[in-house]
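K.L.:
Fold the following, please.
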Amino acid sequence: MLQFTINEEACVRCGECVKDCPMGIIGMRDDVPFILPEKEEACLRCQHCLTVCPTAALSILGKNPADSLPLRGNMPTPDQMETLLRGRRSVRRYKQKNVDRDVLTRLMDITRSAPTGKNNLRLHFLLIDDMAVMDSIRSEVYEGILQRMAAEGLPEGMEFFGTLAKLWGRGMDIVFRGAPHLLWVTAPEDSPCPESDPYIALSYFELMAASFGLGTVWCGFAKWAFSSVLPHMKARLGVPENHTNGYVMMFGHPDVRYHRTVQRTEQTLHVVTL
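P.N.:
Predicted structure coming up:
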């Protein structure tokens, strides 16, 4: 059941919910929106109808429009967004302290609102929220690399992990960059967009983390360690078997401060004309 309800006193009969429904499952009956019974199962549960209603007269899936954040007057300016986007850095130096639990909760709530193909909403978010746990996993991975080197050897193309493990023995954590926290996002292989959805979610996380003053780094080394060098870590950490390898992001309080944005215009821009 979609629990679709209309406050008829508040409804202004504008029809915006009908026009904006991606699946066309909303109609008008006696000038009041309603769900077309034969199309109810096609609902994506995207909540477009709830958000587009100008008078908060519409509820779906039991959601109270009053619990949504209002957009008018609360959106960042283009200049503020530009500063955030250009000022984001890949951080590889971290303070050895946990991120506040309330901040983590808010970050994950926002990240889990990221869009997925066809609103599939089946991403798996693996969070290491305590630096003591992260330290244990870190040591386990490096020890596992050394053990695999001594046994069957490292996979082809991954031999450089042997050097990384040796550097760990000298106090250098190249794989995880000394970060106190980790977020690994994966998607079911049978979802509509299993490759892109984890990247979209991590992009949400990265930018929101930056707004809290936290540092992040897209960590290919950690992804390769978990998926290629030590593939048993996928099950060990609780990633479902039928999920893609997704991507890993390290994060925490940065132990470095940047003072200005970068200046990048090198990448190709091709404008199509007729």
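K.L.:
contacts and neighbour counts: CA atoms only from here.
P.N.:
OK.
K.L.:
residue ranges of the strands in the stretch 151-274 of the chain, please?
P.N.:
Along the stretch 151-274 of the chain, the stretches classed as strands by DSSP state E, counting those that start in this stretch are 181-186, 215-218, 247-252.
K.L.:
which of those strands sits most buried?
P.N.:
strand 247-252 (a mean of 26; mean count of other CA atoms under 10 Å).
K.L.:
What lies in contact with that strand?
P.N.:
With contact meaning CA atoms under 8 Å, 6 or more residues apart in numbering, strand 247-252 is reached by 91, 94-95, 97-99, 176-177, 179-186, 198-199, 202, 214-220, 222-223.
K.L.:
got it, and stretch 98-111?
P.N.:
With CA under 8 Å, 6+ apart as the criterion, stretch 98-111 contacts 129-131, 180-181, 201-202, 204-205, 208-209, 252-253.
K.L.:
Derive a ChimeraX selection command for the buried subset of the residues you listed.
P.N.:
In ChimeraX, a selection of the buried entries from the contacts of stretch 98-111 looks like this (16 or more other CA atoms under 10 Å):
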select :129,130,131,180,181,201,202,204,205,208,209,252,253
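K.L.:
Would you mind giving the contacts of stretch 98-111 as JSON lines with distance to Ala235 added?
P.N.:
Shown next, in JSON lines, are the contacts of stretch 98-111 (distance: CA to CA, whole Å):
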{"residue": "Asp129", "distance to Ala235": "18"}
{"residue": "Asp130", "distance to Ala235": "20"}
{"residue": "Met131", "distance to Ala235": "21"}
{"residue": "Pro180", "distance to Ala235": "21"}
{"residue": "His181", "distance to Ala235": "19"}
{"residue": "Ala201", "distance to Ala235": "21"}
{"residue": "Leu202", "distance to Ala235": "21"}
{"residue": "Tyr204", "distance to Ala235": "26"}
{"residue": "Phe205", "distance to Ala235": "24"}
{"residue": "Met208", "distance to Ala235": "29"}
{"residue": "Ala209", "distance to Ala235": "27"}
{"residue": "Gly252", "distance to Ala235": "25"}
{"residue": "His253", "distance to Ala235": "28"}
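K.L.:
for comparison, sequence B:
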Amino acid sequence: MPEFSVDKEKCTQCGLCAKDCVAHIIDMDSGWPRIPKEKEIGCRKCQHCLAICPSGAVSILGKSPSQSTLIQGAFPDPDQMEILIKGRRSVRHYVDENLDPELMQRLLDVACQAPTGGNVRQVQLSVIDDKHMMDKFRQHTYDVVEKLANDGKLPDKRKVFANFVFLWQKKHIDVLFRGAPHLLVASAPRNISSPVADCVIALSYFELFAQTLGVGTVWDGLARCAIDELLSGVRKKLGIPEDHLIGAAMAFGKPAVHYHCTVENDNSNIVRCPVFL
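P.N.:
Reported below is the predicted structural model:
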């Protein structure tokens, strides 16, 4: 049930909520916005109707405008956003300490706002939020990979993981997790329309917001491969459902390095398509 309601003292009957409804289930037949009972099942739960109402009259899904943040004048300016995107770096050196729990939760809460295909919103974020637990997980991973290598059971495409074990044991170089105190794994049901894309988008939002809070991140495809293909039983310990596909992983924490300027990548991959007649 969408729990759609309208405060008639605030509503100006502008019809914007009906016009912007993705599912086209809001009508203005009575002069006031309403969702006929037979159409309630069609609600996409996107909350566009709440967000677009200029007078804060629309509530839905138990959410009201009073719980929301006003957007007007609050977005970063274009130059700031451009520098944020261009200045993002993959961090591979971290301070050996936990992030503040409130900061951690704020990051996760923002990542949960990321869009998903069809607004299914079924991305799960499994997080290792304690550095001591991360140390145990790190060592367990290297121990398992070492045993697989010694037993000749590493898949051909993962033979290079044996080199990572050598670097860890001999030089204490952590290639798999880059010494990060935390790990975030995004997963989603295999049967939804875009499980991998949904996971990548969620971690992209997490990453960009992390930069603004002084938190370093690195996309960790090696960890994703290890969890998905080599570490028997770890999925269950991370709380990842059996029907989920692991879309992406990201190591993160307080950076031990700081970058001072953007880099200059070329834009040679841009192709402008001709006009079709």
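K.L.:
Select, out of the strands of the stretch 151-274 of the first structure, the one closest to Ser227 of the first structure.
P.N.:
strand 247-252 (9.9 Å; CA to CA).
K.L.:
Quick one: average offset of the closest one versus the second structure, please.
P.N.:
By mean CA distance after the TM-score superposition for the first structure, the fitted strand 247-252 of the first structure averages 0.4 Å away from its aligned residues in the second structure.
K.L.:
what's the closest of the strands of the stretch 151-274 of the first structure to Lys166 of the first structure?
P.N.:
That would be strand 247-252 among the strands of the stretch 151-274 of the first structure, by CA to CA, at 21.1 Å.
K.L.:
residues of stretch 240-248 of the first structure that come out buried?
P.N.:
Buried residues in stretch 240-248 of the first structure (16+ other CA under 10 Å): 243-248.
K.L.:
how close does Asp30 of the first structure sit to Lys118 of the first structure?
P.N.:
To Lys118 of the first structure, Asp30 of the first structure is 31 Å away according to CA to CA, to the nearest Å.
K.L.:
So if I had to pick from the two, which one is more boxed in?
P.N.:
Lys118 (12 against 7; other CA atoms under 10 Å).
K.L.:
Report the contact partners of that one.
P.N.:
Counting by CA under 8 Å, 6+ apart, Lys118 of the first structure has contacts 44, 192.
K.L.:
Wait, a helix at it?
P.N.:
Yes: counting by DSSP: H, G, I helix; E, B strand; the rest coil, Lys118 of the first structure is part of a helix.
K.L.:
Setting aside sequence neighbours, what's the nearest residue to Leu85 of the first structure?
P.N.:
Leu207 (7.4 Å; CA to CA, 6 or more residues apart in numbering).
K.L.:
Tell me who's in contact with whichever residue in the first structure pairs up with Leu167 of the second structure.
P.N.:
In the first structure, the residue paired with Leu167 of the second structure is Leu167, using TM-score structural alignment. Leu167 of the first structure sits next to 173-174 when contact means CA under 8 Å, 6+ apart.
K.L.:
And stretch 197-205 of the second structure, how far out from the chain middle?
P.N.:
4 Å (CA atoms, centre = their mean, to the nearest Å).
K.L.:
One more: stretch 107-121 of the second structure?
P.N.:
7 Å.
K.L.:
buried residues in it?
P.N.:
107-108, 111-112, 114-116, 120-121.
K.L.:
Please apply the same query to stretch 254-263 of the first structure.
P.N.:
The neighbour-count check on stretch 254-263 of the first structure (16+ other CA under 10 Å) flags Pro254 as buried.
K.L.:
Okay, now that stretch: how far is its last residue from its first?
P.N.:
End residues of stretch 254-263 of the first structure are separated by 22 Å (CA to CA).
K.L.:
Output the residue interval of the second structure matched by that stretch.
P.N.:
The aligned range for stretch 254-263 of the first structure is 255-264, by TM-score structural alignment.
K.L.:
will you turn the strands of the stretch 151-274 of the first structure into TSV that also has distance to Arg148 of the first structure?
P.N.:
Output for the strands of the stretch 151-274 of the first structure, formatted as TSV (distance: least, CA to CA, whole Å):
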stretch	distance to Arg148 of the first structure
strand 181-186	23
strand 215-218	25
strand 247-252	22
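K.L.:
how near is the residue of the first structure most remote from its centre to Arg89 of the first structure?
P.N.:
Going by CA atoms, centre = their mean, the residue of the first structure most distant from its centre is Asp30, 41.9 Å out. Separation of Asp30 of the first structure from Arg89 of the first structure (CA to CA): 55 Å.
K.L.:
how far apart are the top helix by length along the second structure and its match in the first structure?
P.N.:
In the second structure, with assignment by DSSP state H, the single longest helix is helix 131-150. Helix 131-150 of the second structure differs from its equivalent in the first structure by a mean of 0.6 Å after superposition (mean CA distance after the TM-score superposition for the first structure).
K.L.:
how about that helix: buried residues?
P.N.:
Quick answer for helix 131-150 of the second structure (16+ other CA under 10 Å): 131, 134, 138, 141-142, 144-146, 148-149.
K.L.:
Would you reformat those as TSV and include distance to Gly62 of the second structure?
P.N.:
Shown next, in TSV, are the buried residues of helix 131-150 of the second structure (distance: CA to CA, whole Å):
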residue	distance to Gly62 of the second structure
Lys131	37
Met134	37
Arg138	42
Thr141	43
Tyr142	46
Val144	47
Val145	48
Glu146	51
Leu148	51
Ala149	53
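K.L.:
Could you identify the most distant pair in these?
P.N.:
Most distant of the buried residues of helix 131-150 of the second structure, by CA to CA, are Lys131 and Ala149, 26.7 Å apart.
K.L.:
quick revisit: got a list of what the residue nearest to Leu85 of the first structure touches?
P.N.:
Contacts of Leu207 of the first structure by CA under 8 Å, 6+ apart are 84-85, 88.
K.L.:
roughly how far apart are it and Ile6 of the first structure?
P.N.:
35 Å.
K.L.:
Ok, Tyr94 of the first structure next?
P.N.:
From Tyr94 of the first structure to Ile6 of the first structure the distance is 50 Å (CA to CA).
K.L.:
Which one's more surrounded, the two?
P.N.:
Tyr94 (21 against 15).
K.L.:
The more buried one contacts Asp173, doesn't it?
P.N.:
No: the criterion here is CA atoms under 8 Å, and Tyr94 of the first structure misses it with Asp173 at 11.4 Å.
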